[in-house]
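J.: Sequence and predicted model, in that order:
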Amino acid sequence: MSFSLPIFLFLGIVVLIFSFFTVKQQTAAIVERFGRFQIIRHSGLQLKIPLVDKIAGRLSLKIQQLDVIIETKTLDDVFVRLKVSVQYKVIKDKVYDAFYKLDYPHDQITSYVFDVVRAEVPKMKLDDVFVKKDDIALAVKAELNDAMLDYGFDIIKTLVTDIDPDPQVKAAMNRINAADREKTAAQYEGDAQRILIVEKAKAEAESKRLQGQGIADQRREIARGLEESVDVLNRVGINSQEASALIVVTQHYDTLQAIGSETNSNLILLPNSPQAGSNMLNDMVASFTASNQIGEAMKENKKKNS
């Protein structure tokens, strides 16, 4: 009798220990009694009958992700590999359906993704696959929602995360893209070169115009100065011919003086002899005298003829 009490006490402790179990957060535990579904337990400390009740399994209620890689052909006969990421979770109120109606949910989801992608992508050209990848993802989500809802799964989101054409096609696409970029760059360079030429021509034309305007202004001022000098000389009794000769000789010597002040000048003024000024003055006076004589003779002839 003394030995039976500790045994019963030990068995009672064991039974008590095996009567309790814990369920983690965002997890559901399925309890069966003699192989038959009994109840679903959620997070916290839970109680079951030892040797009668058994935890048949646990399901995570967190959002899970399944990546599916599919190889298919496009409308323009290009083989392409797509990676579709499916985010799903077990519906809390449908844990029973998720546990008992479907043994391998990953395989089921994969089959539906294959079916939808291989039905949609062959209708598109390769360029359209890149542009309409969101449409493909929406089509996969709609199909999975209809199919997996009965099994207790909620499809949160589907994403086409990668599109990988055949390597040869990818290389050809890269060459086409590079050629287009080189063409665009050449066009921009040609436009820039043309703009530079036009602007340079405009600048040269403006420079020539300003240079011509400057020369014209310079000559106008020189003429005005000569006119004023002649007027001053006329007022002191020097006629116009003598005044012009005197101005020319004065400018000649001013020019020689300016050349002499420049040490590195390469300019040579011809004639440059000491008698050049005197000769120039004599020649000019003779020229003016001959011109006046010719003018007078022409006036006499006009009078006789008239």
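T.: Now that the structure is in, tell me what you want to look at.

J.: Could you use CA atoms for every contact and neighbour count after this?
T.: Noted.

J.: Give me the residues contacting the one helix or strand residue 156 maps to.
T.: Assessed by DSSP states H and E, residue 156 sits inside strand 153-165. Strand 153-165 is contacted by residues 78-91, 94, 98, 130, 133-134, 136-138, 140-141, 144-145, 148 when judged by Cα atoms under 8 Å, 6 or more residues apart in numbering.

J.: ok, structure two:
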Amino acid sequence: MFYVFLTITILALLFVFMTVKVVPQQTAYVVERLGKFYAVLQPGINFIIPFFDRVAYRHSLKEAALDIPEQICITRDNVQVRVDGVIFIQVVDPQKASYGIADYRFAVSQLSQTTMRSEIGKIELDKTFEERMTINRAVVQSIDEAAISWGVKVLRYEIKNITPPQTVLNAMEKQMQAEREKRAVILQSEGEKQSAINLAEGQKQKVVLESEGIRLRQINEAAGEAEAIITVADATAESIRKVAEAIQQRGGMDAVQLRVAEQLVDQFGKLARTNNTLILPANFGDMASIISSAMTVVKHQEQVK
């Protein structure tokens, strides 16, 4: 009796185990009934009929990353490069992922490789490094169109490495070195050019400043000479005015006659000392007449004034 009870208990537990299916979060179970698709079990507790229903496929609905093996691609300019990458996919329809294709992971990997070879063949080697984003988008678009019937969504594709042959790497290194040397020469020439411009500009400013200094000096000298001439003229005019005022005083004319006689005698004395030949006026003996003539001139100037 005990063994019968134990057997029934074990069968009941086995029946419950086969009937109840607990589906984890972000997971989908595909159930077949008598070999035909029946339903997709959602996360949580689900019940099936033992011996009639079975879980045929289990799919993770999480985003998955597939490594794309390295492959040899030929660029537009006939250069072989090695390219590898990684693709991110997600199952969006468990039924199609189960029955639309035998192995969607393998299919996505193979399609990624063929699409990559096709896209690399459209561009030249120099642009393969610049066009990474374009290549990535092209691969995603191409695979996503084919993966619709597989129940798989291609999220993104990323190129990991692009490795040209060693000879090409050496040539690229030489090219980069030549470019750096070219830029260095250009920068040096630009620096020399700017230096020459600065020197010429400085020399120009120097000449301008020197000419400005000479002009200002000449202006100052001319102004000083003009002021000196004006000062001398003013002094001469003042002295003449004072002499004229003195002449107008009582006894002024007598003083002038005496001064003229002194100047006349003095000048004739100098002529006698400096020259061997002395020319004298005809009436030199009549000194009074000579002085009278000089005074006539003085009076005439006074009348004119």
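T.: Ah, there it is. From a predicted model like this one, the values you see are computed outputs, not experimental measurements.

J.: on that earlier part again, would you mind checking the contacts of strand 153-165 of the first structure for buried ones?
T.: Neighbour counting by 16 or more other Cα atoms under 10 Å classes 79-80, 82-91, 98, 133, 136-137, 140-141, 144-145, 148 among these as buried.

J.: In helices, which of the residues you listed fall?
T.: 98, 133, 136, 137, 140, 141, 144, 145, 148 (DSSP state H).

J.: Can you pick out the most distant pair from the residues you listed?
T.: Pairwise distances across those peak at 29.6 Å for 98 and 133 (criterion: Cα to Cα).

J.: Work out the gap between the longest helix anywhere in the second structure and the centre of the chain.
T.: Longest among the helix segments of the second structure by residue count, using DSSP H, is helix 166-248. Relative to the centre of its chain, helix 166-248 of the second structure is centred 33 Å away, using Cα atoms, centre = their mean, to the nearest Å.

J.: Which strands and helices lie in contact with that helix?
T.: If you count contacts as 3 or more Cα pairs under 8 Å, 6 or more residues apart in numbering; DSSP states H and E, helix 166-248 of the second structure packs onto helix 252-274.

J.: can you name the residues of the first structure that the helix it packs on overlays?
T.: Under the alignment (TM-score structural alignment), helix 252-274 of the second structure falls on nothing in the first structure.

J.: The longest helix of the second structure to strand 152-163, inter-axis angle?
T.: Computed by axes from the mean of the first three to the mean of the last three Cα atoms, to 10 degrees, the angle separating helix 166-248 of the second structure from strand 152-163 equals 70 degrees.

J.: Next, the angle from helix 166-248 of the second structure to helix 252-274.
T.: Using the same axes, to 10 degrees: helix 166-248 of the second structure against helix 252-274 is 120 degrees.

J.: Might you report the residue contacts of residue 15 of the first structure?
T.: Applying Cα under 8 Å, 6+ apart, the residues contacting residue 15 of the first structure are residue 50.

J.: any idea which element it lies in?
T.: Element membership of residue 15 of the first structure, judged by DSSP H and E, is helix 4-19.

J.: matching residues in the second structure for the helix or strand following that helix?
T.: Going down the chain from helix 4-19 of the first structure, the next helix or strand is strand 20-23, by DSSP H and E. Counting by TM-score structural alignment, strand 20-23 of the first structure pairs with residues 20-23 of the second structure.

J.: outside of that stretch, which residues touch it?
T.: Contacts of stretch 20-23 of the second structure (Cα under 8 Å, 6+ apart): 29, 41, 42, 43, 44, 45, 46, 47, 48.
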